[in-house]
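Peer 1: Attaching a predicted model along with its sequence, questions to come.
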Amino acid sequence: MSASSDKKHFEVVVIGFGPTGAIAANLLGAGGITTLAIDRARDIYDKPRAIALDHEIMRLFDNLGIAEQVSRHVAPFPASEHFGAQGQLIRRIDMVAEPYPLGYTPSMVFTQPPVEQVMRDHVTSYTSVTVELGTTLVAIRQHAKAATVVLEQDDGGIREITADYVIACDGASSAVRQQLGISFDDLDFDEPWLVVDLLVNESAIGKLPATAAQFCNPARPTTYIVGPGNHRRFEIMLRPSEDRHAMEDPQQVWRLLAPWLAPEDGRLWRAASYRFHALVASRWSQGRVLLAGDAAHQQPPFIGQGMCQGLRDAANLCWKLARVLRGQSRAALLDSYEAERSTHVRELTTRIKAIGRVICEQDPIAAAARDARILAEGGGAPRTITRQEIVPPLTTGLLATKANAANGTLFPQPWIISDSGRALLDGVAGTGWRLVLDGRGALNSSAIDAATRDAGINTITIGGAGLAEESGVVARWFERHGCSAALVRPDHYVYGVATDAPELAALLSESNERLH
């Protein structure tokens, strides 16, 4: 990590250097933004907390150049089979089938400590970013044109710096959020659970389910996750009468695991009790300070979106901050950060909470009715839903005013085929603002290039005489949405679409006006 800096002013200060803070620092560094990232701890927490990520996040890692390193600690997330009160299969939650829409396995499990180290190490490749560990935020004072940040190093030294903006990524108990007096809106979910991570002996792996499982047993709801290698996780709901901290004792943990494993079958890596919450900050910014990650929201873990949500925050915010700091957009652009992310988080949390309510049912009669209802929804047989359909699109914020179902969705990333081999679209066409044209249509890229070039938009044609895709992912996307052009934001969300030249001209004019 970088040594302490003598700089007195940074464009951005990132408070907290966990996954959200590290990705924010990477994104700002990639944009050449002078950034200071701090964390009071010097070392990465050496035990796993997050265990799941998805293709949107892997695409982000790829854009930063760390996907290959991350992939060494990642495995596909197998289907999760849900079993009812009588042990019967009632449904499955799986991932969408190939060809994968973003080029990566849609759902993955990973081992957090080494992946977090990859994120941190990559920050050092950016000369505009300074990292100071063992550094604690003391106070933030805001002024008309900057914020003053007071820092204390672990040797007792106090210093003050100024920043144009501050991003608070300092976790669920965020000191920044508390200093700002920002409260959480409670979305009404509060349940005690014990999370157990194990490294299971090879000889005992066969005792466990081959795929992920959700045991919706009203006596003891339990989640089972297959992690990379021999890493396995159990999330076990605790009863009201049980002291959640006492249940972390290894003897108690092995008692709960007895239906599957004995102490000689593996090694306990972590046993931690939590109250699973559904909380969202009442506001995500105050003046020049913005919240991200767990400082802004917490959700139950039932489809593994906790870390993903924080990294989406960073991806949404950092390109907007870069535009504002470069003078390309007014500061009002930052208002779309809260509008988009808070709405998205609330909707996804509501969906996760509904899944959690089903899983957490402890009344046997209600559980039997639940099982019958879920099976009836599948026509009497267990049906399969995908994790990807649970995650909503953006529905508000910086999106085209002309409605289309494509607006706010993630633009797909196909494999592109050329004489030099196959590569993912982002590696061929880059990121930033992009106008993607259907090469089979009548829209002519040469007539569009001048207008888009002046606006900093890269025009890409796929199909026809343009780039050749491997599996028709984009071609089917254009057909499904009834359009011939898509204007895509730097975070890969679709701003809007057009079917012909007049619609496209109006789309480009509107986006240019709103951005500038």
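Peer 2: Cool, the structure landed.

Peer 1: can we go C-alpha only for contacts and neighbour counts from here?
Peer 2: Noted.

Peer 1: For the residue nearest the centre of the chain, give its distance to residue 461.
Peer 2: Centroid-nearest residue in the chain: residue 308, 1.9 Å away (criterion: Cα atoms, centre = their mean). Distance, residue 308 to residue 461, by Cα to Cα, to the nearest Å: 30 Å.

Peer 1: thinking residue 237 is in contact with residue 214, fair?
Peer 2: No - look at residue 237 against residue 214 with Cα atoms under 8 Å: they stay out of range, at 11.5 Å.

Peer 1: list residues touching both of those two?
Peer 2: 221, 222 (Cα atoms under 8 Å, 6 or more residues apart in numbering).

Peer 1: Would you map the helices across the stretch 51-200 of the chain?
Peer 2: 55-64, 67-71, 112-123, 175-180 (DSSP state H, counting those that start in this stretch).

Peer 1: Give me the buried positions along the longest one.
Peer 2: Okay, so that is helix 112-123. By neighbour count on 16 or more other Cα atoms under 10 Å, the buried set for helix 112-123 is 112, 113, 114, 115, 116, 117, 118, 119, 120, 122, 123.

Peer 1: The stretch 201-350 of the chain: helices as residue ranges?
Peer 2: Under the criterion DSSP H, counting those that start in this stretch, the stretch 201-350 of the chain contains helices at 250-257, 306-325, 335-359.

Peer 1: and the angle for the longest one with helix 306-325?
Peer 2: Between helix 335-359 and helix 306-325, the angle comes out at 170 degrees (axes from the mean of the first three to the mean of the last three Cα atoms, to 10 degrees).

Peer 1: ok, structure two:
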Amino acid sequence: MRSSSKHDYDVIVVGYGPTGLCAASLLSKLGYSVCVFERWPTLYGLPRLIGFDAESARMLQTAGDIYTALKESYPIRRYVTYDREMEPLVEYQWSEDHIAGYPIKTATYQPYIEDGLDEVSRSRGVRVNTGWQVTGIEQDADGVNVTAVPWSKEEVGENLKPALAKTTRAKWVVGADGANSILRGILQPEIEDMPYRAAWLSIDIERRECLDPKYMYGTSWQIAEVGKVIVIVPAGTHRMRFEVQVDPDGDHSDLLKEDVAYEMLEDYLGITREQAEIVRLTIYPFGAMMVKPWRFGRVFLAGDAVHRMPPFLGEGAASGMRDATTLAWKLDLVERGVADPSFLDTYEEERSPHVRHHVVVSVAIGEVVTESDPEIAEARNKELREGDAPPPPADPILTTGVLLRDANGEITAPLVGDLAPQGWIHLNGSTGRFDDVVGWGFQLITRDVDPLSLLDDEQQAFLESIGAFSVGVTTKADAPGLATDLTWAYDRFFDEHGIEAFIMRPDYYLFGTVGDIADVPAMVDSLRSQIAGTVPAAAAS
């Protein structure tokens, strides 16, 4: 616990969904005292998030108990879109794992993810206040006062108890209280609403033993029926989600009856109530928006509080977790005293354009998938049948902020801003995934040489000051002091891209790469100048 006598905690996190859970866990992992206010009395306990990507899995590996989080999960290796006659229109396959060390897509069950993060957070001393709603914040030069009151949901509405209000003080506040963020309402940022709205009727089921396994494993699929898209997505090994497009402005109260939902399952998929049990039935409206700014002095917004997107990429929760991960390491550098508080402005500078890519692409996919004009939809299907399907969207990279640049501010080294690899290694008697064996933070990784042997005392001291890990990896049999690259993940990565070393940021993105091992000291110096000074502006395009 690092909080001073002036503060009750180092950080207050408002909201305890995936973004808030990740923020609380990572900040406590870094040694900070954390207090959470969540208005609901318990974790949600039902699936909203039912899938994530490899980058999210690596974040869960760092922030929580990955084995709890991945309980009953299953890799999604195939995605198929059919027309109304069940003829395939487009198919994507992901047979290989991602360089982050996990399947590209994984079907999962959100309560297990929340359990894996919550249990670790509480074990590190995070104070979790459930059933408390934040009603006000006041900040000064040294901290933020957060006022919260007991809250509960009653049949006739909300129940607040202002007489029992309490005020808690922290150095920093992270607002991760979702799409209907109360903190955002208090701060009043500018909201950019994007002109796209749609809705699903969402039916979550648990399988019974007699259900055909084709509905449960390895494949997500949708039926592109005009005006009524149908989506079938596994939610781990025991559950699945069935979604039907509905009018976002319509009254769908009749559809929220279990008997009607069972009839729909049988009519569309041949699934009977003897084969599956409905566990959640809801109308899920969705749209898209972005917010600016993300920072208000000592208060930061994250996750759905600053960006919202349609579900077509499955990146909503992952984007919030990226926010939490990025903000955690930047706050840590400021609290360590190695970066000025102005360094925190790079949080929005980096994350906003990155997540905008996901928002814009999600909207574009949604506009195509949910097309309600029969002629346009049939023309779309015709193009897909003829093999004109676009490739799966590429992962966005970082293009702004703390990245290796040349003297002109240009990014010229390969892969800068892209995701870094994670393989299995053996080092000092331990075997496992790199982050588990070495640790979470900045990573300086070199090929066949100890990176510290390349650096002077001042450079080594800088790396120590930011909590960096410096490791040489090798495939050679006898290389004392180096990590054995058991799966050849790093060796292949170096060969494929013509590099000999890289620095990974704590959010798993590459700060820089070098093709000549002699350039490692200059790369370290560049990182030091950007953390300690002003991040150079990207060259004008």
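Peer 2: It's in. Everything numeric here is computed off the predicted structure, so don't read it as measured data.

Peer 1: ok, whichever residue in structure 2 pairs up with the residue nearest to the centre of structure 1 - contacts?
Peer 2: In structure 2, the residue matched to residue 308 of structure 1 (TM-score structural alignment) is residue 318. Contacts for residue 318 of structure 2 were tallied using Cα under 8 Å, 6+ apart; they are 52, 53, 56.

Peer 1: The first one contacts residue 103, correct?
Peer 2: No - counting by Cα under 8 Å, residue 103 is not a contact partner of residue 52 of structure 2; they are 9.5 Å apart.

Peer 1: Trace residue 394 of structure 1 over to structure 2, please.
Peer 2: Match for residue 394 of structure 1 (TM-score structural alignment): residue 398.

Peer 1: Ignore what I typed, I meant residue 327 of structure 1.
Peer 2: For residue 327 of structure 1, the residue aligned by TM-score structural alignment is residue 337.

Peer 1: coming back round to it: can you tell me how far the residue nearest to the centre of structure 1 sits from residue 455 of structure 1?
Peer 2: 31 Å.

Peer 1: Repeat that for residue 294 of structure 1.
Peer 2: The value you get for residue 294 of structure 1 to residue 455 of structure 1, if Cα to Cα is used, is 35 Å.

Peer 1: Which of the two has more residues huddled nearby?
Peer 2: residue 294 (23 against 16; other Cα atoms under 10 Å).

Peer 1: so what's that one up against?
Peer 2: Neighbour list for residue 294 of structure 1: 169, 170, 171, 172, 310 [criterion: Cα under 8 Å, 6+ apart].

Peer 1: Please apply the same query to residue 215 of structure 1.
Peer 2: 82, 83, 84, 85, 87, 221, 222, 223, 359.

Peer 1: How many residues are close by the fourth one?
Peer 2: By other Cα under 10 Å, 25 other residues sit near residue 85 of structure 1.

Peer 1: next one: the one 10 residues further on
Peer 2: The burial metric for residue 95 of structure 1, expressed as a neighbour count using other Cα under 10 Å, is 23.

Peer 1: if we can go back for a sec, which of the contacts of residue 318 of structure 2 sits closest to residue 492 of structure 2?
Peer 2: residue 53 (21.8 Å; Cα to Cα).

Peer 1: What's the closest one aligned with over in structure 1?
Peer 2: Using TM-score structural alignment, residue 53 of structure 2 sits opposite residue 54 in structure 1.

Peer 1: how far away is the nearest residue to its match once chain neighbours are set aside from residue 94 of structure 1?
Peer 2: If you skip the residues right next to it in sequence, residue 54 of structure 1 has residue 107 as its closest partner in space, 4.5 Å away by Cα to Cα, 6 or more residues apart in numbering. Distance of residue 107 of structure 1 to residue 94 of structure 1, given as Cα to Cα: 8 Å.

Peer 1: out of these two, which sits in the more crowded spot?
Peer 2: Comparing residue 107 of structure 1 with residue 94 by other Cα under 10 Å, the one with more neighbours is residue 107, at 25 against 19.

Peer 1: Could you find the counterpart of that one in structure 2?
Peer 2: Under the alignment by TM-score structural alignment, residue 107 of structure 1 pairs with residue 105 in structure 2.

Peer 1: residues in contact with that match?
Peer 2: Here residue 105 of structure 2 is in contact with 51, 52, 53, 54, 75, 76, 77 (Cα under 8 Å, 6+ apart).

Peer 1: rerun at 10 Å
Peer 2: 51-57, 74-78, 94, 97-98, 218, 314 (Cα atoms under 10 Å, 6 or more residues apart in numbering).

Peer 1: Check the gap between the aligned partner of residue 176 of structure 2 in structure 1 and residue 356 of structure 1 for me.
Peer 2: Alignment note (TM-score structural alignment): residue 176 of structure 2 maps to residue 169 of structure 1. Between residue 169 of structure 1 and residue 356 of structure 1 the computed distance is 26 Å (Cα to Cα).

Peer 1: Have a look at the two and say which one is more surrounded.
Peer 2: The neighbour comparison of residue 169 of structure 1 against residue 356 (other Cα under 10 Å) goes to residue 169, with 33 against 19.

Peer 1: Would you mind measuring from the more buried one to residue 292 of structure 1?
Peer 2: For residue 169 of structure 1 relative to residue 292 of structure 1 (Cα to Cα), the value is 5 Å.

Peer 1: what is in contact with these two at once?
Peer 2: Common neighbours of residue 169 of structure 1 and residue 292 (Cα under 10 Å, 6+ apart) are 14, 15, 20, 21, 24, 310, 313, 314.

Peer 1: To which secondary structure element type does residue 431 of structure 2 belong?
Peer 2: With DSSP: H, G, I helix; E, B strand; the rest coil as the basis, residue 431 of structure 2 sits in strand.

Peer 1: okay but it is in contact with residue 487, surely?
Peer 2: No - in this structure, residue 431 of structure 2 is not within contact of residue 487 by Cα atoms under 10 Å, at 11.5 Å.
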